[in-house]
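1. how would this look folded up:
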Amino acid sequence: MFKTDNFLFHPISSNSVLDLPKQFTYPFYYQPHPLCIKAAEEVKTYLSTQTNFEHNFGLNQNKKGLKIGKMFGVMIVQSMDGDVGYIVAFSGKLAESNYLKGFVPPIFDTLNKDGFYKQSEEHVNNLTAIIEALEQNPEIEIAKLNLENVKLKSINELEVFKQKAKVEKEKRKQLRKEAESKLSVLEKASLFEELKQQSIQSNIDLKYLKLNCEAEINKAELVLEKLMQPIKALKLERKTLSASLQKRIHEQYQFLNAVGEIKNLIDIFKITELGQPPVAAGECAAPKLFQFAYLNNLKPIAMAEFYWGISPTAEVRKHGQFYPSCRGRCEPILGHMMKGLDVEPNPIESAGKFSGNIDIIYEDEFLLVLNKPHEFLSVPGKTIKDSVLTRMQDYLPDATGPLLLHRLDMSTSGLMLVAKNEKTHKNLQKQFINRTIKKRYVALLDGVINTKEGTIDLPLRVDLNNRPRQLVCAEHGKSAKTKYEVINTENNKTRIHFYPITGRTHQLRVHAAHHLGLNSPILGDDLYGIQSNRLHLHAETLCFEHPVKREWVSFSCKVPF
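-> Take a look at the predicted model:
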């Protein structure tokens, strides 16, 4: 049972007769082992009843203060004596602390008051306070305003001069025209020379006016620069100190693996596409668990992570549900830390294989409509080349143009539209852009929906730390809208029709699962819900204007669930 003494190895109760897994959990895609589920349940019971620390998970509506849910991790481990138990970790800090009884310690304690980080952080904060105080100097605002006024004055003066010069130029042009018929050769020569000198003088006057304007602007800029110089110097000092501090911190995060090798964050991430550690790298539960296991001669057997608390605004996170480790921060770290362990193969690398023939439900000389099977790629992936696109390229060797008009997620089944030539593709593509093509999806949601119909409007963007997952983001997300209609509810499951207005990645899946959407994930959604035999999402109906026949056509295929 979960204990809060100083010994952080929690024995599995003696009445457990569960077999140990043969391989360690692949942390980025897994079904929790029964031992992990049992350990997690003990931790959840403790979190529900404990009085040892104070943290607002947002589960008690009457509790005031900032509400923050947390990821927790459990790792089944075996001691040198053969005893099986588990260790527990939380991501980041909990109750404003890195150390809590019963939980493994951090890789590096950034909250240590006597450590270099806190001392350097205090220096950085002092610099920030000084900078902010200097920026409040009213003379700076006056200098900025004066600079803007000088620039505006220069623009106006130059514009007035140019307009006047334009008028004078037209007058000179008119005088030359009149002189052609009224003046003698000598008189014209004299007049033309005088007009020429006037034109030269106008250009000279413009040049000096520009120089005077520039001088006035430079003078105003120097006044502002003199006031800003101390601030810039302090900001440079703060930037340099922060960079040095960040590098020193990254060097302190030293990660072990099963063969005794040690690497810090800098060494681990320098070979990645990112090239440097992302924010909070090494603070997740999984690295803490591995580190403690290796330092204490505990053999990692299996692992699982679960979320505890109120759903966050951006991510899809459900209270008490298991989730894989994050990829952006943890994949490079765990890739190092699992070296020497016998780890389950990555199931994603073998996913997307389909040995049968794709069902073509309609075909003419211009286009075809097919029924994509679930767990099959629309286009080739990094490791798997077989896809709808490659199959169509083989099936239609003489076709021109890009072929595919749209895509479906690998896990989604249903109708896809293929154009056989470029002209057809452009016509159909225009229909997609104008949103005149009508699509209807059928989904089975893992929950009960109280409304009968409605529209979900939640902007989406990719989760940079956990691709390909999507986040709800009002600031940087792209508009994503979905109409829905509930068909029926049975056995706590809701059958629903989705009518996507936009076509964002994972749009229907996020709109179904997110707490600001329908708050009920699609059954079998391995990214935003719980794994099942398949993702219960099917593109059932597709309607559009035939690009050649110019008639409205509609296609449907049977829902396989």
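2. CA only for contacts and neighbour counts going forward, please
-> Will do.
3. Where do the strands of the stretch 401-550 of the chain begin and end?
-> Taking DSSP state E, counting those that start in this stretch as the test, the strands found in the stretch 401-550 of the chain are 413-419, 438-445, 453-457, 460-462, 470-472, 481-490, 493-500, 537-545.
4. Can you get me a residue count around residue 156?
-> By other CA atoms under 10 Å, the residues close to residue 156 number 12.
5. Same question for residue 193.
-> As a burial measure, residue 193 scores 12 neighbours (other CA under 10 Å).
6. Make sure it is indeed in a helix.
-> Yes: counting by DSSP: H, G, I helix; E, B strand; the rest coil, residue 193 is part of a helix.
7. Quick check: closest non-adjacent residue to the spatially most central residue of the chain.
-> Residue closest to the average C-alpha location in the chain (CA atoms, centre = their mean): residue 463, at 2.3 Å. Spatial nearest neighbour of residue 463, chain neighbours left out: residue 470 (5.1 Å); criterion: CA to CA, 6 or more residues apart in numbering.
8. what's the neighbour count on the closest residue to residue 172 other than its chain neighbours?
-> Once flanking residues are discounted, residue 172 sits nearest to residue 195: 6.3 Å by CA to CA, 6+ apart. By other CA under 10 Å, 18 other residues sit near residue 195.
9. Any chance of CSV for the strands of the stretch 401-550 of the chain, columns distance to residue 170?
-> Listed next are the strands of the stretch 401-550 of the chain as CSV, based on distance: least, CA to CA, whole Å:
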stretch, distance to residue 170
strand 413-419, 62
strand 438-445, 62
strand 453-457, 60
strand 460-462, 58
strand 470-472, 62
strand 481-490, 59
strand 493-500, 62
strand 537-545, 60
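10. I'd like a version of these in TSV, one that adds distance to residue 245 and mean neighbour count as further columns.
-> Conversion of those to TSV gives the following (distance: least, CA to CA, whole Å; neighbours: other CA atoms under 10 Å):
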stretch	distance to residue 245	mean neighbour count
strand 413-419	50	24
strand 438-445	48	23
strand 453-457	42	15
strand 460-462	30	22
strand 470-472	31	25
strand 481-490	44	17
strand 493-500	48	21
strand 537-545	48	22
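11. Any idea which of these gets closest to residue 527?
-> Closest of the strands of the stretch 401-550 of the chain to residue 527 is strand 470-472, at 9.5 Å (criterion: CA to CA).
12. Next, the second sequence, to be compared with the first:
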Amino acid sequence: MKEFILNCDTDGVRIDSWLAGNLEDYSRSYIQKLCLDGNVWANGIQVKSNYRVKTDDNIKVNVPEAEILDVEPEDIPLDIVYEDKHIIVINKPKGMVVHPAVGNYTGTLVNALMKHCGDSLSDINGVIRPGIVHRIDKDTSGLLVVAKSNIAHERLSEKLKTHDIKREYIALVDGIIYENSGKIDAPIGRNPVERKKMCVNTENGRNAITHFKVLERFQNATYLELKLETGRTHQIRVHMAYINHPIIGDMVYGRRKQKYKTKGQVLHAWRLSFQHPITGEEVKFETAVPEYFQRILSQLRENL
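-> Got it, this is the predicted structure:
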């Protein structure tokens, strides 16, 4: 429990704003959540985030302790692209799950991060997803940023909401796309029949926009660069299937019979850029085309 006695200089300021300036490890949005959950008191009375503080107020704040994560650290090699005391950028391999789930508590990125980072991972996103700001699918490879401090996590999450984290992908899709570039603007929501799948859903879907640019055309496939304007679940995979150019290797949204042995969709998150949550510096990261992707590219080029 943290306790403060206010002075006259703070009279009339919103309590969430005042606490954000005095609890440096926590953002204003996290403090608003503390207020919403009944963890902030003024003079013994629970208050909301819009409470205006007064001189000599006695303010108490309860910051709940993080639950102990019942997932073991594992010595799994990580391809670390960048790391400092607030963030770590990982190039995730195809086949690795980002965070544990029921029946799958080992071999995940989180297991590896717990070993590498020890206790220095944000606990804001729950006990199963320490440090995880965003994720990419198991069979999608590429870059993602992980938060090591709570303040970094909060600020990165805000940037994700405002689409200020730029994510660029490369993919191989079925068929030939003749337009050199384009935009897919179609809302995405749960598939009403198959609830584990997403689909373009004009009635209950959320706004979703994907931009694409053709990098190379083959006999019956197209090599694309894709940029997310929004970040819905399975967005690129759903959008490409929607325009009848599903991603090669996608066993959920793509062709039932696959020509290439890919062990999942040929989709790679190859560029990531954002404003560093602490320094404010614009940071950009890029990875090479992974081996599994290069192998199929080579096969396609040989068939031209």
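13. Put one on top of the other, what's the TM-score?
-> Here the superposed chains carry a TM-score of 0.64, computed using TM-score structural alignment, normalised by the length of structure 2; 205 aligned residues with a CA RMSD of 1.7 Å.
14. Mind telling me what the residue nearest to residue 463 of structure 1 corresponds to in structure 2?
-> Aligned counterpart of residue 470 of structure 1 in structure 2: residue 198 (TM-score structural alignment).
15. Let me see the contact set for its match.
-> Going by CA atoms under 8 Å, 6 or more residues apart in numbering, residue 198 of structure 2 touches 188-191, 233-234, 238.
16. And residue 40 of structure 1, by the same measure?
-> Residue 40 of structure 1 neighbours (CA under 8 Å, 6+ apart): 73-74, 306.
17. Doesn't it lie inside a helix?
-> Yes: assessed by three-state DSSP, residue 40 of structure 1 belongs to a helix.
18. ok, back up a step: distance-wise, check the match of residue 470 of structure 1 relative to residue 238 of structure 2.
-> 7 Å (CA to CA, to the nearest Å).
19. what's the overlap in contacts for the two?
-> residue 188.
20. Could you tell me how far the aligned partner of residue 427 of structure 1 in structure 2 is located from residue 31 of structure 2?
-> Aligned by TM-score structural alignment, residue 427 of structure 1 pairs with residue 155 of structure 2. Using CA to CA, residue 155 of structure 2 is found at 13 Å from residue 31 of structure 2.
21. same check, this time on residue 182 of structure 2
-> From residue 182 of structure 2 across to residue 31 of structure 2, the span is 41 Å (CA to CA).
22. hang on, the earlier thing: most neighbours among the contacts of residue 40 of structure 1, which one is it?
-> Within these, residue 73 tops the neighbour count with 28 neighbours, counted by other CA under 10 Å.
23. Residue in structure 2 paired with that residue?
-> Match for residue 73 of structure 1 (TM-score structural alignment): no aligned residue.
24. For residue 73 of structure 1, which non-adjacent residue is closest in space?
-> Excluding the flanking residues, the one nearest residue 73 of structure 1 by CA to CA, 6+ apart is residue 305, at 4.1 Å.
25. Same check on residue 231 of structure 2?
-> Using CA to CA, 6+ apart, the nearest residue to residue 231 of structure 2 is residue 208, at 7.2 Å.
26. That neighbour: neighbour count?
-> Neighbour count for residue 208 of structure 2, taken as other CA under 10 Å: 21.
27. quick one: what's aligned to it in structure 1?
-> Match for residue 208 of structure 2 (TM-score structural alignment): residue 480.
28. distance of that match from residue 555 of structure 1?
-> Using CA to CA, residue 480 of structure 1 is found at 25 Å from residue 555 of structure 1.
29. next one: residue 288 of structure 1
-> Using CA to CA, residue 288 of structure 1 is found at 53 Å from residue 555 of structure 1.
30. neighbour-wise, which of these two wins?
-> More neighbours surround residue 288 than the other of residue 288 of structure 1 and residue 555, with 24 against 15 (other CA under 10 Å).
31. Now do the helix or strand where that one lies: which range of structure 2 does it align onto?
-> Using DSSP states H and E, residue 288 of structure 1 maps to helix 285-295. Counting by TM-score structural alignment, helix 285-295 of structure 1 lines up with no residues of structure 2.
32. circling back to that earlier point, hmm, the residue nearest to residue 172 of structure 1 is touching residue 174, no?
-> No: in this structure residue 195 of structure 1 lies outside contact range of residue 174 using CA atoms under 8 Å: 11.0 Å.
33. Next up, the contacts around the equivalent of residue 144 of structure 2 over in structure 1.
-> Using TM-score structural alignment, the equivalent of residue 144 of structure 2 in structure 1 is residue 416. Residue 416 of structure 1 makes contact with 369-372, 404-408, according to CA under 8 Å, 6+ apart.
34. which of those residues map to contacts in structure 2?
-> Contacts conserved in structure 2 for the contacts of residue 416 of structure 1, counting by both residues aligned by TM-score structural alignment, their matches' CA atoms under 8 Å: 369-372, 406-408.
35. Specify which member of these is nearest to residue 43 of structure 1.
-> Nearest to residue 43 of structure 1, judged by CA to CA, of those is residue 408 at 38.8 Å.
36. That closest one and residue 468 of structure 1, how far apart?
-> Distance from residue 408 of structure 1 to residue 468 of structure 1, counting by CA to CA: 14 Å.
37. With neighbour numbers in mind, choose between these two.
-> Taking neighbours as other CA under 10 Å, residue 408 of structure 1 and residue 468 compare with residue 408 leading, 22 against 14.
38. For the more buried one, which non-adjacent residue is closest in space?
-> Residue nearest to residue 408 of structure 1 in three dimensions, not counting chain neighbours: residue 378, with 6.2 Å by CA to CA, 6+ apart.
39. And the one you found, what's its match in structure 2?
-> For residue 378 of structure 1, the aligned position in structure 2 is occupied by residue 98, per TM-score structural alignment.
40. how much space between that match and residue 123 of structure 2?
-> Going from residue 98 of structure 2 to residue 123 of structure 2 by CA to CA gives 16 Å.
41. now residue 90 of structure 2
-> Applying CA to CA, the value for residue 90 of structure 2 to residue 123 of structure 2 is 18 Å.
42. Between the two, which is the more surrounded one?
-> More crowded of residue 90 of structure 2 and residue 123, by other CA under 10 Å: residue 123, with 23 against 19.
43. picking that back up, how many residues are close by the match of residue 427 of structure 1?
-> Counted with other CA under 10 Å, the neighbours of residue 155 of structure 2 add up to 21.
44. ditto for the one 5 residues further on
-> Using other CA under 10 Å, residue 160 of structure 2 has 17 other residues around it.
45. ok, now the one 4 residues further on?
-> Taking other CA under 10 Å as the criterion, the count of residues near residue 164 of structure 2 is 16.
46. Next up, the contacts around the counterpart of residue 281 of structure 2 in structure 1.
-> Under the alignment (TM-score structural alignment), residue 281 of structure 2 pairs with residue 551 in structure 1. By CA under 8 Å, 6+ apart, residue 551 of structure 1 lies in contact with residue 545.
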